[in-house]
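1. sequence isn't available, so here's the structure alone:
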């Protein structure tokens, strides 16, 4: 499935332009801390990585010259992930002599050697950096072991490797990008390295080079949640960047100033990225509005996230006839129910109403919201004429105590009072998500409004005819005509009201062939909405028009 002829025509025309020809020589450089490229590669934690993976796939489909840069995490994000798969589909980046291509990155007073691995798709390549080299000290070999490691010094070292090492690796490969796209602030230090390069190449002062670097840099912010916006103590940043500042020939205090949170001794990667980017976007309209309240001096444009339609269209394209989409959905539902049976022993019927909640388990996503009145929920679910079943799935970061407690409480409720009508499926990720997002009938989304910058799991579900039931947060505030909207103040009770009054009666209203005709009509509308407005092709077009073509590098 694609976004349609109009969008394909736009990309076709763009590929014939002078600016596209320049992109062939000077591609977009896309930096992100995580990428969901393959279920076997443990290089992502959640939505940011999945979005980056979809961006890479869409750019390849549209033949956009783009090189992405990230880190090759040997142990991934969640405890228990095997390092054995961390090179699947990757090839080592070699120099002209056939040896590993290495670059040096100053950290504290030492130089850390960095190598790269390449993942290809069409016109796009992803370069993944690591430090697991015999030339490095034992501790330095493990800098890039784990994604979003808790240790603050190692985390900062990772971000220096990503920003400085990433740009130096591109330079060593002879890649001279026209624009640098920071997908979140984790790679913001690359703006300092870009400044450094411009000082050397053009003989500019630090201030002039900084302004020039800013004109080549754009930023996408994905979260307003404090844990998603990296901060470090000034003392730690000063210690890590001391030798690097000497290379630039400027006091380390000048570098710190660019990321300093006003009236504090805190260095913010987000503030550095905001100050060093010529264009900044939020990933939904509501996100942009909320961001104004936090970063008053840095207004954000809106480019709402989108999903890679060919990857997430699991019901197929042959669903245009009456009843076709419903039958295709029932096949996907059967796969989910089979997994439920194998993993939990629950043998539910294919006609049972199936409600799903699956995502990273953190407090603002409110996984326990629908359990405020367990007695009422259980009563609705156990109606033998119109049963309701609930599927939950998700993971919490090992270092997130609150998230781990939420997961434990969620499983306690499911294994206790709701054991016959609800299940928890472990190991939610790129391999298992397709079964869940396409197999439920209703996709439940319960974040506190203003905290979910966008959220794309509901897009994937709706593309497959799964109807959303959500608070008005993120992208759902732009698609209120599909599914059901929940009251932010009383999510639990409002969900039960909507479930009893609207969802259950509509789902169980069937024709003589057992097809819920009105329900299927809503499924088609939801699917069409995603194709028309929330595909990654539209998102990529927005980035090209609003960001890349406005960069000085493509003038």
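-> Received it, and whenever you're ready, just let me know what you need. Owing to the predicted nature of the structure, the values given are computational and were not obtained by experimental measurement. Numbering: from 1, shown residues only.
2. when you work out contacts or count neighbours from here on, use the C-alpha atoms and nothing else.
-> Fine.
3. ok, which stretches of the stretch 251-400 of the chain are helices?
-> Counting by DSSP state H, counting those that start in this stretch, the stretch 251-400 of the chain has helices at residues 252-259, 269-275, 285-294, 309-312, 324-344, 374-381.
4. included below, for side-by-side comparison, is a second structure:
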């Protein structure tokens, strides 16, 4: 049996030293928080563990992964010393539809990490993940790959047995194995690189083994359990994206012993973990372990913090998800900069930004929007396929409405198709083409069936068959042209179910009309008292969780948005009001400043 008693020495240490480090030092002063630049340095970076990073063509299932990708991009832009640690998955899948519109998956192997410019980290000794499967012990070597992102590092852990992202059911034992690899091999990689994190950032509870592995490492370096626990809690931030306790997997004691206990070396840590397990009645939930090891826990919107606190009986700090500038159409971003709406160096909002937004020129905005739509139509026609296996063709001059996100029941993809005749009338009257895109989890038979039912409805309606296209294989390559080229963005989650959602934020920043329920980040403005629910700055979908009422409200909104698109001045007024309202919420550098403050607060604040 192999063991991990000796920490490997690297031949070359790729230093975490961001190219824009001077910007970071100025940013800390700008925030009037010099402690940030004292605590976060190239030797002590912000280290984020995440199951998915929406960058470099790596697989991402949804908002959690694209948010992590935005952290990578924003930290590089701001010069924040940052490292991301994730898994390089062996398999991926492409979405297709059978003749009955039922989703089928084409599984294929990922190219070698070097294909995406990842370089193998050479060490004198490999790290082995030790586990027991069917009473037999195994020791699997884990390879470490790194990629330079403007001086920061993205670390991918790899071995051929790591299958796909979120493969199987939520309590599939392979997911526990993946969590063990990410945590133990990830901390090993940091130690090998000579890195001590200033912030250990856990992007959802499945990454908590990283904090446990760090606790074990500190104890093995001579710290007492009490000292090690304090050290881990002082630097650990846990970001939660899950509103329902039911969504969290529970692991049996034997599973924890087989995959986690086998990799712990310190007897005190093993005893501490056993004591924790003994107090759990229904199995081990990583959320509870994360809450125990993290000194700071945050939700990703105000309503999420409220709802999660009620669901889990815990207190949550609120940092609403925002987006990086990579999602903004270049000409639009240029206008934000030229009008001094955004800080020229940091990208945060400038004082008086509302008045500056109002100086945007209508004709210039319309010209840019026309260009962005033309780009979307071109990409759809050339690269993307609809439910019939044909390229997606949108006629010039037509309006484009979009519903695009992970295909999940609480997101209500079916809502707009409640009354297909009325939908068809709206699309024809206002010359709208409706694009839908999203992937159901391969094991989610219910949502795959609902997808087929929706597409069958479309196929049976002559108007919808002509004007509604399901674009297959939704991902970041499709998301970007959609959020920049659409006229209307539709966001339909059940109220109280969406942690935040960021696709609507991206659309709003690109001057797209928004129709949404008051949920996730869109509800921030109501909870902080800036707006009343009866005077929303966007096209609010009423009816909350009554699907019938919400559908009728959505249809009225689509009619109103169609009329607004026909009236240039009304469109201008609506877009500016959305921008004034949501630019502070969706501003990525502003979000990063909140994480920097949270991560460097004195423990317990």
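-> Good, I have the coordinates. Computed from a predicted model, the values in this text were never measured in an experiment.
5. mind checking the TM-score on these two?
-> Here the TM-score for the pair of chains, by TM-score structural alignment, normalised by the length of the first structure, is 0.87; 520 aligned residues with a Cα RMSD of 2.7 Å.
6. coming back round to it: tell me the most buried of the helices of the stretch 251-400 of the first structure?
-> Sort the helices of the stretch 251-400 of the first structure by mean neighbour count, taking mean count of other Cα atoms under 10 Å, and helix 269-275 sits at the top with a mean of 24.
7. now do that helix: which elements does it pack against?
-> Using 3 or more Cα pairs under 8 Å, 6 or more residues apart in numbering; DSSP states H and E, the elements in contact with helix 269-275 of the first structure are helix 252-259.
8. mean deviation of the helix it packs on from the second structure?
-> Following superposition, helix 252-259 of the first structure is found to deviate from the second structure by 4.6 Å on average (mean Cα distance after the TM-score superposition for the first structure).
9. so which elements touch that helix?
-> Other helices and strands packing on helix 252-259 of the first structure, by 3+ Cα pairs under 8 Å, 6+ apart, are helix 234-248, strand 266-268, helix 269-275.
10. winner for burial among the ones you listed?
-> helix 269-275 (a mean of 24).
11. residue 48 of the first structure matches what in the second structure?
-> When the second structure is aligned by TM-score structural alignment, residue 48 of the first structure is paired with residue 64.
12. chain center to the helix or strand where that match lies, what's the gap?
-> Secondary structure from DSSP states H and E places residue 64 of the second structure in helix 63-78. Relative to its parent chain, helix 63-78 of the second structure has a centroid offset of 9 Å by Cα atoms, centre = their mean, to the nearest Å.
13. how many residues are close by the closest residue to residue 530 of the first structure other than its chain neighbours?
-> Excluding the flanking residues, the one nearest residue 530 of the first structure by Cα to Cα, 6 or more residues apart in numbering is residue 463, at 5.8 Å. As a burial measure, residue 463 of the first structure scores 29 neighbours (other Cα atoms under 10 Å).
14. how about the contacts made by residue 374 of the first structure?
-> Residues near residue 374 of the first structure by Cα atoms under 8 Å, 6 or more residues apart in numbering: residue 417.
15. what residue of the second structure matches up with it?
-> Aligned by TM-score structural alignment, residue 374 of the first structure pairs with residue 420 of the second structure.
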